[in-house]
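>>> show me the folded form of this:
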Amino acid sequence: MTEKRTWALNGFIGLLLEVVLFALGLYFLSEGSLIGVLFLLLVAVGISGFFIVQPNEAKVLIFFGQYLGSVRRSGFWWGTPFTIRKKVSLRVRNFNSSKLKVNDVEGNPIEIAAVVVFRVVDSAKALFDVDNYETFVEIQSETALRHIASSYPYDTFEDINASSLRGNADEVAAELARELQQRLQVAGVEVLEARLTHLAYATEIAGAMLQRQQAAAIIAARQKIVEGAVGMVQMAVNKLKEDGVIDLDEERKAAMVNNLMVAIVSEREAHPVINTGTIY
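Got it, this is the predicted structure:
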């Protein structure tokens, strides 16, 4: 089923025609002619053809079980009599999913929710191809969200370049929007945007995962500190050697490197010990 435009006349012109037919009917009846009855019957039938279309709304016209077409232009209209006219909103709407509990690609239970911005672009598909397009949008949105959540890990600890739900929010949102568009196309719905509104570990593993994140952050920070400390010590030893400030043998050089590394890497403030010599 595909939306098509149907015939509709300006309602005020139709109202004027109805008045003319009514006046002719009364005139012929006063003259004793049965044609007046025919005109009055046409007026009675024509009255059922008037309808109003609100802004950002479509009226779908059904004539004895047959789809005649849709009227999208807002205003007062006069169309085919005895038609059933069903309203379909064309406004932009939001759907906020509930918090879903799913397992990510690594099997960790997480809580996730999203907001979907959509609108109807084909009133015929929305009305005839699915039972209830609003319920269809809700179910398909939650289904797509579950599928996306199970395709990514919540977070990456070993491979920092891998995609994750927490680290690649824009990429995940774009993929969610694409999958939703494929699912909702049959209902004549266009997905304008899809965004995650809630993302967290499930309560039963939240504490353990928080400790894991903290440990990973500490390890990463330590790696940076060690790399910087090695560079600083190497630069200091090379500078002393180039300037000829002091000539150290391998044993004393190792001791100095050890002291510098301890002073730089240690979390506490270093307290130097001054060697004043021996009494012998």
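
>>> all contacts plus neighbour counts: C-alpha atoms, from now on.
Noted.

>>> how many neighbours does the residue nearest to residue 75 when sequence neighbours are not counted have?
Nearest residue to residue 75 in three dimensions, chain neighbours excluded: residue 53, at 5.3 Å (CA to CA, 6 or more residues apart in numbering). For residue 53, the count of nearby residues is 16 (other CA atoms under 10 Å).

>>> and the gap between residue 53 and residue 31?
40 Å (CA to CA, to the nearest Å).

>>> could you do residue 18 as well?
Distance, residue 18 to residue 31, using CA to CA: 20 Å.

>>> now the second one, please; I'll put the structures next to each other:
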Amino acid sequence: MREKDMFRINGFLGVLLFLLIGAAVVFSFRQFTLTESPVSFVLAVIGVVVLFLLLSGFTVIQPNQAKVFTLFGRYLGVIKHEGFWLTIPLTIRKTVSLRVINFNSDKLKVNDLEGNPIEIAAVVVYKVFDSAKAVFDVENYKTFVHTQSETGLRHIASQYPYDNVNNDYEVSLRQHSDEVGDELTKDLQKRLELAGVEIIEARIMHLAYSSEIAHAMLQRQQAKAVLAARKVIVEGAVSMVKSAIDQLKDEGIVELDEEKKAQMVNNLMVAIVSDKGSQPVINTGSIY
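Below is the predicted model of the structure:
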């Protein structure tokens, strides 16, 4: 089922036609009362019927709104142009909003690519581009959008890991939200085209580990951060020790054999890398 334009004329022309027919009805009734002519009576009755039919044909279309028309179960067409119109009488009209709509999905509990339980939710922005499909091809297009959005979100969440800890994957849910959002948009568009819906944007708005593993994953992240910090500290400490030994050697302050160099390196590394403040030990030399 696809959109097609519905027959219509300007509503104000319809009002003018209504007034002309109304005047003709009044004239016919007047002639009937004067002459008791059956022809005048029949014309007056027909005119009254036509007036009621015309009244049922008037419709108003608001901005960003469409009305789908059916007559005795047959699809006639759609009016999407805003304004006051006169169309085919006795039709049934269903109104469809063409405005942009957004909704926040519920928080879903799914397993990511690595099998970790996570909580995820998304915001979906969409609008109807084919009102005939939205009315006739699905039972309720808004319910259909919500259901298919959750299905698509579950599918996309299971295709990627929550976090790329060991750089084993090119895309992760936490680090590549834009790429994941683009894939979610494409997936939802395929699912919702049947309902005449265009997906404008779909983005992840909530992402977290599920409560039963959140503490363990937090510890893993903390351990990773500590290791990264330690690596930076050790690299800095090695550079500082090397610089100190080279400066002592270049300026001839003291001659150090390999054993003393090793002892000095050990003491400096402990002093720099240690979390706790180190206590200096002053070597005063031998008494004897």
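
>>> quick check: TM-score for this pair?
Superposed pair, TM-score by TM-score structural alignment, normalised by the length of the first structure: 0.93. Supporting alignment: 280 aligned residues with a CA RMSD of 1.8 Å.

>>> before we move on, back to that, have a look at residue 18 and residue 31 of the first structure and say which one is more surrounded.
residue 18 (20 against 11).

>>> so what touches the stretch of helix or strand that one belongs to?
According to DSSP states H and E, residue 18 of the first structure maps onto helix 11-30. The contact list for helix 11-30 of the first structure (CA atoms under 8 Å, 6 or more residues apart in numbering) reads 34-40, 42-43, 46-47, 50-51, 76-78.

>>> now, which of those residues lie within strands?
50-51, 76-78 (DSSP state E).

>>> show the buried residues in those residues.
Buried members of those, counted by 16 or more other CA atoms under 10 Å: 50, 76-78.

>>> just curious, which of the residues you listed is nearest to residue 84 of the first structure?
Closest to residue 84 of the first structure out of these is residue 50 (11.4 Å), distances taken as CA to CA.

>>> stretch 213-228 of the first structure against the second structure, how far on average?
Once superposed with the second structure, the aligned residues differ from stretch 213-228 of the first structure by a mean of 1.4 Å; criterion: mean CA distance after the TM-score superposition for the first structure.

>>> which part of the second structure matches that stretch?
Aligning stretch 213-228 of the first structure against the second structure (TM-score structural alignment) gives residues 221-236.

>>> and for the residue mapped onto residue 276 of the first structure from the second structure, the neighbour number?
The pairwise alignment with the second structure assigns residue 276 of the first structure to residue 284, based on TM-score structural alignment. By other CA under 10 Å, 6 other residues sit near residue 284 of the second structure.

>>> and residue 284 of the second structure, helix, strand or coil?
Classification of residue 284 of the second structure using DSSP: H, G, I helix; E, B strand; the rest coil returns coil.

>>> ok, now how distant is it from residue 265 of the second structure?
From residue 284 of the second structure to residue 265 of the second structure the distance is 19 Å (CA to CA).

>>> all strands for the first structure, in order.
Under DSSP E, the first structure gives strands at 9-10, 50-53, 57-63, 66-71, 75-78, 84-89, 93-96, 100-103, 109-120, 189-201.

>>> reformat the ones you listed as JSON lines; add distance to residue 242 of the first structure.
Output for those, formatted as JSON lines (distance: least, CA to CA, whole Å):
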{"stretch": "strand 9-10", "distance to residue 242 of the first structure": "95"}
{"stretch": "strand 50-53", "distance to residue 242 of the first structure": "88"}
{"stretch": "strand 57-63", "distance to residue 242 of the first structure": "82"}
{"stretch": "strand 66-71", "distance to residue 242 of the first structure": "87"}
{"stretch": "strand 75-78", "distance to residue 242 of the first structure": "89"}
{"stretch": "strand 84-89", "distance to residue 242 of the first structure": "80"}
{"stretch": "strand 93-96", "distance to residue 242 of the first structure": "67"}
{"stretch": "strand 100-103", "distance to residue 242 of the first structure": "59"}
{"stretch": "strand 109-120", "distance to residue 242 of the first structure": "57"}
{"stretch": "strand 189-201", "distance to residue 242 of the first structure": "55"}
